[in-house]
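> Would you be able to build a 3D model of this:
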Amino acid sequence: MKKILFVLVALFPLLTNAQEVSTPPEKYDGKVYKESKLDTKPEFPGGIAAFYKCVNTNFRIPEIEGGGNFVIPVSFIIEIDGSMSNFEILKDPGFQMGKEAIRVLSKVEKKWSSGIKKNKAVRSLYTFSITINIKA
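Next up, the predicted model:
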């Protein structure tokens, strides 16, 4: 029993030092900046064309009798770590396309480079439109 107690007592200073050495992550103000207010805009790896390709490749187009052209305006926040959050469909054309847009965007694994304001990574608002052309 004394050996086990000695080992625990010997490890205790190492465990407490490890907690003291780690520093809490830097706190951010939580503001969300419009793209026009940033010094450096967020960028998707490979550029915007790569982002559109990613969305287009994964979007499941519904079968609609008669076809048509549909626009799905979407906004989301690019977080400081480059992930996307707070997806919002600004105008849903129906046929479950808004829901599908959110599904596709939430599955994007690649992270953006974050927006920069005064040499600091910040949360930024990004808005774009998905255009769907369905032939009859």
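> Going by C-alpha atoms from here, please, whenever you check contacts or count neighbours.
Noted.
> Which residue lies nearest the spatial centre of the protein?
What sits nearest the mean C-alpha location of the chain, by CA atoms, centre = their mean, is residue 84, with 1.2 Å.
> Which residue, other than its chain neighbours, is closest to it?
residue 78 (4.7 Å; CA to CA, 6 or more residues apart in numbering).
> quick one more, to check against the first:
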Amino acid sequence: MKNKLKIVITILFTAINSISFAQEYETKEEVFQEDIFSIVENMPEFPGGQDSMYKFLSTTIIYPNEAKEKQIQGVVYVNFVIEKDGTMSNVKIIRGIHQLLDDETLRVVNLFPKWTPGTQNGEVVRVSFNLPLSFKLKE
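As a prediction, this is how the structure comes out:
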């Protein structure tokens, strides 16, 4: 009986030890990613401010002819990250209307110049920015 108990204890000890050994050396991929803020004390700003951005958009957007012919209109919502250096990254459509207008939105937004980056607690930070672009046909 004592031998059986010793064997059971030895097996349990070995099993527990091998499990903890495996966990100790288990590799976990850690991806470092700086925080991306949605709201900060000082939001990123297009050069010259909001009016300049609207002027840029109105002179740069080209309403696709096919979209005009098909009477496609509405609002495309695009999201992007303003990086610490004012450049943009991760530009993506979060709610589109039609591929034609979605593509035009991406084309125009990717032409944006560098922004003034956002700050939080005196530090320059990465900020996620949502922008609605309205496509409306004139009657």
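> about what we covered before: identify the residue of the second structure aligned to the residue nearest to the centre of the first structure.
Residue correspondence to the second structure (TM-score structural alignment): residue 84 of the first structure is matched to residue 88.
> what's near enough to touch its match?
80, 81, 82, 110, 114 (CA atoms under 8 Å, 6 or more residues apart in numbering).
> likewise residue 63 of the first structure?
Residue 63 of the first structure neighbours (CA under 8 Å, 6+ apart): residue 134.
> What does residue 58 of the first structure correspond to in the second structure?
Aligned partner of residue 58 of the first structure by TM-score structural alignment: residue 60.
> nope, residue 125 of the first structure is what I was after
So residue 125 of the first structure corresponds to residue 128, using TM-score structural alignment.
> and the nearest residue to that match once chain neighbours are set aside, how many residues sit next to it?
The spatial neighbour of residue 128 of the second structure that comes closest, neighbours along the chain excluded (CA to CA, 6+ apart), is residue 81 at 4.4 Å. Using other CA atoms under 10 Å, residue 81 of the second structure is surrounded by 22 other residues.
> same check, this time on residue 3 of the second structure
Quick note: residue 3 of the second structure (other CA under 10 Å) scores 8 neighbours.
> which residue lines up with it in the first structure?
Alignment note (TM-score structural alignment): residue 3 of the second structure has no counterpart in the first structure.
> in which helix or strand would I find residue 3 of the second structure?
helix 2-24 (DSSP states H and E).
> Determine how far that helix lies from the middle of the whole chain.
47 Å (CA atoms, centre = their mean, to the nearest Å).
> ok, now stretch 122-139 of the second structure?
With CA atoms, centre = their mean, you get 13 Å for stretch 122-139 of the second structure.
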